[in-house]
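S.K.: got a sequence here, can you build the structure:
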Amino acid sequence: MGRKLQLNSLKSKIVGHYMLVISITLLLVGVVFSLFMHSYYYVGIERTLTSYSDVTSSVIKSLGISDEESLEQEATYLLNVVKNNDTTVQIIDLNQSVITSSSGFEVKENIDTIDVQQAIQGNRSSWQGRNEATNERIFAVSTPIVSHDKTIGVLRYITSIEATKKILRNIYTASIVVGVCIMAIVFLISFTLANSITRPIRTMTEASKQMAQGRFNIKLNEDYEAEIGTLAKTLNYMADEIVKSDNVKNEFISSVSHELRTPLTSIKGWSETMLLGDLADKEETKLAFNIISSETNRLIGLVEELLDFSQFQAGKIKLSLTNVSLSDIVDEVIFQYRLKSEKKNIHLQCLIQATPFILADQNRIKQVLINLIDNAMKYSPPHTKITVVIKEDRRNAILQVIDEGIGISSEHIKKVKQSFYQVNANKEGTGLGLAIVQQIVQLHNGTLRIHSHPSKGTAVTISFAKSIQKKRESPFS
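M.R.: Predicted coordinates for the structure are as follows:
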């Protein structure tokens, strides 16, 4: 029967619960059935004997028997009239002595059973017991013989119930056998059902142990039904996500190592050049300091980006919300990037179609715009335009950054907002810029959409809910 049934195991509990429910059900059905059968047979016997008594009472009335003496005189004749082959008939006087009996044992035999006593008092009654002469179980119904509202004797019908008891014993035995068969069938069904549940769970448990040891290439069968199949799919999904997470971690380590190595190498190289070179050469010394400062700033930017990302992932970022002008933020950032764009021969322009206000953290919104313009410049060739657009609709303030750069293919556009993902691995950066932008926009309950065509450029659209507007006063306008 497969694996051994162990106590306290899921299989044993399933089987045990099934067996308990069926046992209680069979017990209740058995009790009700036995009571019904017992009542059916014994009530049937009592009714039959009672009907015989009613017929005999009418015969007694027709014979004109009016007192105890005439009853004793007519007893033999009366017995011959009312007796039948299925029962024994007794006529008993008020002293509980048998006057006559169809069985032949009527020699002044005293009957002191409760049915006879009740009949002498004028009440029909029944009794079940054992016949001392034959040692068999009998059932008796005693009916008072009444004349002029006075009891003058007792008419007693007796029948053996040995055959009935045998029938009932056979029925009960058959019922027990059927019950045992049902229990056996239920046990097999519950055991099979328990196996169908616990076998895949054991498989998943073993697979989970192997996954815990780092073997994520294991694939579970997902064809199981209901919750078991869902669990298998979940475990497979978990393994895939862990593999993806490991890949992202490895890519992150590789990317960060590469990004840190370049500025560190540059700083180390120029530091050594300065130590070994002629410090009196002011031009070279100034160049070295400029490069060291630039690379240091680059390192600080990388570290800040990583710190931001870790805080976003941990949910530790708290926004300082104020009512801010989106156009003021755009003016400030464009002013900061004007010189950089001119050096790259990229035309950076702003197109303000509206001056909406939003409830936002000004520094974080500025960080969003800086990231988007940085990305646009990184992937835009010289003599192209980057346009920052501010507009609004009925409910939202809309910020767009549109470039004429290399664009993003449909293969990559779905992934660019993922952490550490880079369209071009040879480009500078950690691949966290758009992931951080996405996090900041979501914290402001905004939406971020990216539309791009290879070789034609990219448009990033961000929407924020508008707040109360104030008069715009920008020092950069």
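S.K.: from here on, contacts and neighbour counts on C-alpha atoms
M.R.: Noted.
S.K.: off-centre distance for the helix or strand encompassing residue 35?
M.R.: In this assignment (DSSP states H and E), residue 35 forms part of helix 10-63. For helix 10-63, the separation from the chain centroid amounts to 44 Å (computed by CA atoms, centre = their mean, to the nearest Å).
S.K.: this one as well, want them side by side:
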Amino acid sequence: MEIRKSEEFIEREIKSYNNESPNESIKFSVIKIIMVFVFTVVIGFEIFSFNSIRTYYESALADSMKNQARINQLQYSNYMNRYDLSDIIIGDKNIFYRQNETQVQILDNSGVVLYDSLGSDVVGKKLDSFDVNSAIEGKQDFSKSKREGSGEKVMSLSYPLLSSDQQVGIIRLTSSLDKVSKRITEDAFWYVLFGVVVTIAALIVSFFAATSFVRPINELIGVSEKLAAGDYSVKAEVKGNNEISELASTLNNLSDNIIKREDMKNEFISSVSHELRTPLTSIKGWAITLQAPEIQKNEDMMGQGLKIIEDEGDRLSMMVEDLLDFSRLSSSNFKYNKEKLDIVELSKQVHTQLFPRTSSRNIDFKFVTIYKNLPVYADKNRMKEVLINIIDNAIKFTEDGGEIDLILDQEDEKVLITIKDNGEGIKDDEIAFVASKFYKGSSSKSQTGLGLSICEEIIKAHGGKLVIKSKHKVGTSVIVEIPRLEDEKVY
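M.R.: Predicted structure coming up:
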């Protein structure tokens, strides 16, 4: 059943992978993540670069205009400050601003245009731009605008003209931003080209990286498909020391476990078949024998045959019961009816129940404990089954006149139940396997080989463990350790 579950799990995983659309593949996801990151970085870099270039060129132009305005101011204050601005303009003594390559406007302190080097129709009109208003207040400042009609983008600087520390007017320089925009466009082209190259390179690198990443996964899928097809000998190649190699190791362990469980299943079927065949053969043989007329007249032979059939029937019934118990306990759906239980009282009941069997064989069966009460949290019927199974084994392997002790003790937070006998014991090379499923050892008194295995399953389900100590021809001690119920007084 567990093997079948493993096969179904592998098949489900493979189908789930095969049903994924290309857009949901790991390879595509890796490429998408890398490209989103690269594209975001490139776009951010392009925006930053464009703003930096624009700021650089506009700042350079602004500095140039500011230097020119400062020179004009020095020329005016050094050579022409004895003239009014209107006299300078009318008298054609305006050499101090004639050297400018930009548009030059001379304004009075109220912002009215006295002169325009381009001869525009704004002469005699008051300008109301931001830079002019700042200059009226004695501050130099810039503003950006568009020329009327042409729509050309320009930058204007209004600079106060001083004479003897008194503002006598404003010089306003206006320069076109077309050359700046052209330089920005030229430089931005190379940055955009660089971004495109980086994006394409990142796409190529991410493709090969994703392919390299997915390749071992595809190999593992191939191994999984073979496992799902029933080829459990296939192994995944373990490379490196990462999550993929751990997955490959896990897959190999799964394959090994399936093989082991397959062997256990075959061994189980073989053992059960052998064990059931023996009593059935005896029953069938005696059933045929007892049908013979000469045997039917022989009462002793009839009684002997019927007794053998009865014994073999009981043995067959016990085997079936053990198999059913083992199957139920191994199932994940099996539920234990755990409750607060006094293990001392339960042990006394088992001792009383089995005492007549030991007395009939003159076996000294003693119950030993200094405690009146040892509380545990357990399934009463299952714990009783454990005690009966272990004591039954002790009786079976102890000679007439021997000794069996049922000892109860506690150690730390554990309750210890020890069944000790002076029977034939277990050989050293067999003691490690006696609790294994269907292991019967070399003794002729062994039966299904499931008794101790069932006991161990029950004890593990109670959070305990089963310890077996034995010496051949001396005796055996089977120790059951289970947790004591917490916060309960012990008497």
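S.K.: surely residue 337 of structure 1 is within a strand?
M.R.: No - using DSSP: H, G, I helix; E, B strand; the rest coil, the assignment for residue 337 of structure 1 is helix, not a strand.
S.K.: neighbours of it, how many?
M.R.: Other residues lying near residue 337 of structure 1 total 14 when counted by other CA atoms under 10 Å.
S.K.: which residues in the stretch 151-300 of structure 2 form strands?
M.R.: Taking DSSP state E, counting those that start in this stretch as the test, the strands found in the stretch 151-300 of structure 2 are 153-163, 166-176.
S.K.: to residue 325 of structure 2, which of those lies closest?
M.R.: The minimum distance between residue 325 of structure 2 and these falls on strand 153-163, with 94.6 Å, by CA to CA.
S.K.: which residue, neighbours along the chain excluded, lies closest to residue 213 of structure 2?
M.R.: Closest residue in space to residue 213 of structure 2, ignoring its immediate chain neighbours: residue 27 at 7.7 Å, by CA to CA, 6 or more residues apart in numbering.
S.K.: what does the one you found align to in structure 1?
M.R.: Using TM-score structural alignment, the equivalent of residue 27 of structure 2 in structure 1 is residue 11.
S.K.: could you report the separation of that match from residue 253 of structure 1?
M.R.: Distance, residue 11 of structure 1 to residue 253 of structure 1, using CA to CA, to the nearest Å: 46 Å.
S.K.: part of a helix, is residue 431 of structure 2?
M.R.: No - applying three-state DSSP, one finds residue 431 of structure 2 to be coil, outside a helix.
S.K.: can you tell me the SS state at residue 415 of structure 2?
M.R.: Applying three-state DSSP: residue 415 of structure 2 is strand.
S.K.: can you count the residues close to it?
M.R.: 22.
S.K.: residue 90 of structure 1 pairs with which position in structure 2?
M.R.: Match for residue 90 of structure 1 (TM-score structural alignment): residue 104.
S.K.: translate residue 457 of structure 2 into the numbering of structure 1.
M.R.: So, by TM-score structural alignment, residue 457 of structure 2 is matched to residue 439.
S.K.: nearest residue to that match other than its sequence neighbours?
M.R.: residue 312 (6.9 Å).
S.K.: what lines up against that neighbour once you look at structure 2?
M.R.: Using TM-score structural alignment, residue 312 of structure 1 sits opposite residue 329 in structure 2.
S.K.: how many other residues sit next to that match?
M.R.: 18.
S.K.: what residues are up against residue 76 of structure 2?
M.R.: 96, 161 (CA atoms under 8 Å, 6 or more residues apart in numbering).
S.K.: please read the previous query as pertaining to residue 10 of structure 1.
M.R.: 194, 198.
S.K.: tell me how far residue 405 of structure 1 lies from residue 343 of structure 1.
M.R.: 17 Å.
S.K.: more neighbours: which of these two?
M.R.: Taking other CA under 10 Å, residue 405 of structure 1 and residue 343 do not tie; residue 405 has more neighbours (24 against 9).
S.K.: now the corresponding residue of structure 2 for that one: how far from residue 384 of structure 2?
M.R.: With TM-score structural alignment defining the correspondence, residue 405 of structure 1 maps onto residue 424 in structure 2. Per CA to CA, residue 424 of structure 2 is found 25 Å from residue 384 of structure 2.
S.K.: so where do the helices sit in structure 2?
M.R.: Along structure 2, the segments classed as helices by DSSP state H run 2-18, 26-75, 85-90, 95-98, 130-136, 178-228, 243-289, 293-296, 299-330, 343-360, 380-396, 451-461.
S.K.: so which of those is nearest residue 150 of structure 2?
M.R.: Among those, the nearest to residue 150 of structure 2 by CA to CA is helix 178-228 (12.0 Å).
S.K.: post-alignment, that closest one versus structure 1, mean distance?
M.R.: Helix 178-228 of structure 2, aligned to structure 1 and superposed, deviates on average by 2.3 Å (mean CA distance after the TM-score superposition for structure 1).
S.K.: that helix vs strand 153-163, what angle?
M.R.: 140 degrees (axes from the mean of the first three to the mean of the last three CA atoms, to 10 degrees).
S.K.: hmm, residue 9 and residue 224 of structure 2 touching each other?
M.R.: No - in terms of CA atoms under 8 Å, residue 224 of structure 2 does not count as a neighbour of residue 9; the distance is 10.2 Å.
S.K.: the alignment partner in structure 2 of residue 184 of structure 1: how many residues sit nearby?
M.R.: In structure 2, residue 184 of structure 1 lines up with residue 200, judged by TM-score structural alignment. A count of nearby residues for residue 200 of structure 2, using other CA under 10 Å, gives 13.
S.K.: give the contact list for residue 200 of structure 2.
M.R.: Neighbours of residue 200 of structure 2 in contact, by CA under 8 Å, 6+ apart: none.
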